[in-house]
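Asker: have a look at this prediction, sequence included:
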Amino acid sequence: MKKKLFIAGDSTAAQKSGEAKPETGWGEKFSCFLSSEIEVRNYAQNGRSTESFITEKRLDQIAKEIGPGDFLLIQFGHNDQKIDLPIGTMPYEDYQENLAQFVEVALAKNSFPLLLTSVTRRDNLPDGRLNPETLGDYPEAMIALGERLAVPVIDVYRLTQDYYQRLGMEETIKLHLHLSTGQHPNYPAGIADNTHFNDYGAHQIARIIAENIRLMEHPLSAYVRC
């Protein structure tokens, strides 16, 4: 029987509808880097924070399906930042409390939780540098929670910040949903989205995550193929 890998997260990881393409979540590409012994169940959804994911019973659904030896990847932050909305959370308060619920679900089923800090945005400062604070305190809050709970964390935020800096801001356009007027029927007026990925960008982010799992002492590393 295949082991299951669940992804809980927001739009940066989510499966996209045909109407949204070529926007692509990294979760759509993750199976490319895993052995055929793993079944990916991507529960990430557009616009969700830790708060709304739990409130909408999406975590409850994962709890019904996850079992011993399965894996739960947890990545939130982008929408938790929206503290002026009901979905928002404070990084060292309800954000950590909510993340702990995801961890508890996995551990209660004898499965393996893995926390992933948020992917960076392509966010330029006025001087052209990548904004090192574009996700605020949320990455550090997740890292602190992981240390407190003795749950492994991959600092995807730092990894993607470093990756973007190596590429340079012009090259990072190639990762994101940037289309000119008339280039794609789903976006007739064009789009310049510096948060969400195109097919190529999603593949690159999934690769970065998979490569770093492979380097960890984690049960999932045995199933990574990259």
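Answerer: Right, received. Where do you want to start? All values derive from a computational prediction rather than experimental measurement.

Asker: okay, CA-based contacts and neighbour counts for the rest of this
Answerer: Noted.

Asker: could you point out the longest helix in this protein?
Answerer: The single longest helix within the chain, with elements called by DSSP state H, is helix 199-214.

Asker: so which bits of that one are buried?
Answerer: Residues of helix 199-214 classed as buried by neighbour count (16 or more other Cα atoms under 10 Å): 199-211, 213-214.

Asker: and the residues you listed, which is closest to His176?
Answerer: Using Cα to Cα, Gly201 is the member of the buried residues of helix 199-214 that lies nearest His176, at 6.1 Å.

Asker: show me where this protein has its strands.
Answerer: Defined through DSSP state E, the strands belonging to the chain, from first to last, are 3-9, 38-42, 71-75, 112-116, 153-154, 176-179, 191-197.

Asker: and the first one, how far out from the chain's middle?
Answerer: For strand 3-9, the distance between its averaged C-alpha position and the chain's averaged C-alpha position is 11 Å (Cα atoms, centre = their mean, to the nearest Å).

Asker: and that strand with strand 112-116, angle?
Answerer: Taking axes from the mean of the first three to the mean of the last three Cα atoms, to 10 degrees, one finds strand 3-9 and strand 112-116 inclined to each other by 30 degrees.

Asker: ok, second structure coming up, stack it against the first:
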Amino acid sequence: MKQPTIFLTGDSTMADYPPSSHPQMGWGQKLPSYFTDEVTIMNKAVNGRSSKSFLSEGRLQEINASLTEGDYLFIQFGHNDSKPDEHRQTDPYTTYQENLKTYIEAARSKGATPVLLTPIQRRKFLDEHTLEPTHGHFSEAMREVADSHSVMLIDMTTQTTTLLLELGPERSKELFMWLSPGYSLNFPEGARDDTHLNESGAQKVAGLVCESLVEQNSPLKQWIRI
């Protein structure tokens, strides 16, 4: 069997970060730690991108030029698709779904396998036992596309919601960019960020992705080490 390359498309919650941004990391940055060396992971996620802007900037076209049979295209958008600017905004049940289909068709046209991932939950507690559903209808819209186009879905919205509720309002801060002043030289004034992951959070979320791949019997499981 061909040793696959996994191409990651998404936003800041998935993207790689330089050492100058540590401890902030996207979960895609930690994904290689769960795979054997036979698998190559190309993290093409970019901060601030939506399913629309990623396409309009030619980023999928660039990936498609490198995709070959047996590769994988991981697709996770939703955080920025609701932003009120023309460059990024999509409608969940029309343009967003149409964009997802474009990614799916691009992968399949090269003999690669698309995988859809709903966006991770923001750490927005309404009370100790309730999180604000900050992604609107985007997660459900992606579930519909996965079902109608027979694409593997990793429901990270549901999984990370469960994780955050298990941890609660205080312990869940340990996964996000909540830093005390002086804790990090890169963030001397500290940080209070309920969207972006720190290194521990990125490691945990990447692990959830790999657990889902194994549970759903993805061919990738033979290269996963959990």
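Answerer: Right, received. Where do you want to start? Keep in mind it's a predicted model, so treat the numbers as computed, not measured.

Asker: columns mean neighbour count and distance to Met169 of the first structure on top of the strands of the first structure, output as JSON lines?
Answerer: As requested, the strands of the first structure are arranged in JSON lines below (neighbours: other Cα atoms under 10 Å; distance: least, Cα to Cα, whole Å):
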{"stretch": "strand 3-9", "mean neighbour count": "23", "distance to Met169 of the first structure": "26"}
{"stretch": "strand 38-42", "mean neighbour count": "19", "distance to Met169 of the first structure": "30"}
{"stretch": "strand 71-75", "mean neighbour count": "24", "distance to Met169 of the first structure": "24"}
{"stretch": "strand 112-116", "mean neighbour count": "23", "distance to Met169 of the first structure": "24"}
{"stretch": "strand 153-154", "mean neighbour count": "20", "distance to Met169 of the first structure": "24"}
{"stretch": "strand 176-179", "mean neighbour count": "21", "distance to Met169 of the first structure": "11"}
{"stretch": "strand 191-197", "mean neighbour count": "18", "distance to Met169 of the first structure": "11"}
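
Asker: returning to what we had before: mean deviation of the longest helix of the first structure from the second structure?
Answerer: Its match in the second structure and helix 199-214 of the first structure itself, once the structures are fitted together, sit a mean 0.5 Å apart by mean Cα distance after the TM-score superposition for the first structure.

Asker: which helices and strands does that helix pack with?
Answerer: The criterion is 3 or more Cα pairs under 8 Å, 6 or more residues apart in numbering; DSSP states H and E, and the helices and strands that helix 199-214 of the first structure contacts are helix 26-29, strand 153-154, helix 156-167.

Asker: just so I know, which of these lies nearest Glu104 of the first structure?
Answerer: With Cα to Cα, the closest approach to Glu104 of the first structure among those belongs to strand 153-154: 15.1 Å.

Asker: which residues sit against the closest one?
Answerer: 114-117, 142-143, 146, 209, 212-213 (Cα atoms under 8 Å, 6 or more residues apart in numbering).

Asker: ok, now with 7 Å
Answerer: Identification of contacts with strand 153-154 of the first structure by Cα atoms under 7 Å, 6 or more residues apart in numbering yields 114-117, 143, 146.

Asker: distance between the ends of stretch 117-125 of the second structure?
Answerer: 22 Å (Cα to Cα, to the nearest Å).

Asker: list the buried residues of that stretch.
Answerer: The neighbour-count criterion (16+ other Cα under 10 Å) identifies 117-123, 125 as the buried residues of stretch 117-125 of the second structure.

Asker: possible to save those residues as TSV with distance to Gln61 of the second structure?
Answerer: Compiled in TSV, those are given as follows (distance: Cα to Cα, whole Å):
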residue	distance to Gln61 of the second structure
Leu117	20
Thr118	22
Pro119	22
Ile120	25
Gln121	28
Arg122	30
Arg123	33
Phe125	38
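
Asker: grab the nearest non-local neighbour of Ile143 of the first structure.
Answerer: Leaving aside its sequence neighbours, Ile143 of the first structure sits nearest to Val153 (Cα to Cα, 6 or more residues apart in numbering; 6.3 Å).

Asker: how far away is the one you found from Tyr200 of the first structure?
Answerer: For Val153 of the first structure, the distance to Tyr200 of the first structure under the criterion Cα to Cα works out to 25 Å.

Asker: do Gln96 of the first structure as well
Answerer: In this structure, Gln96 of the first structure lies at 32 Å from Tyr200 of the first structure, with Cα to Cα as the measure.

Asker: same deal with Thr172 of the first structure?
Answerer: In this structure, Thr172 of the first structure and Tyr200 of the first structure are separated by 11 Å, where distance is defined by Cα to Cα.

Asker: try Leu159 of the first structure
Answerer: Relative to Tyr200 of the first structure, Leu159 of the first structure is positioned 17 Å away (Cα to Cα).
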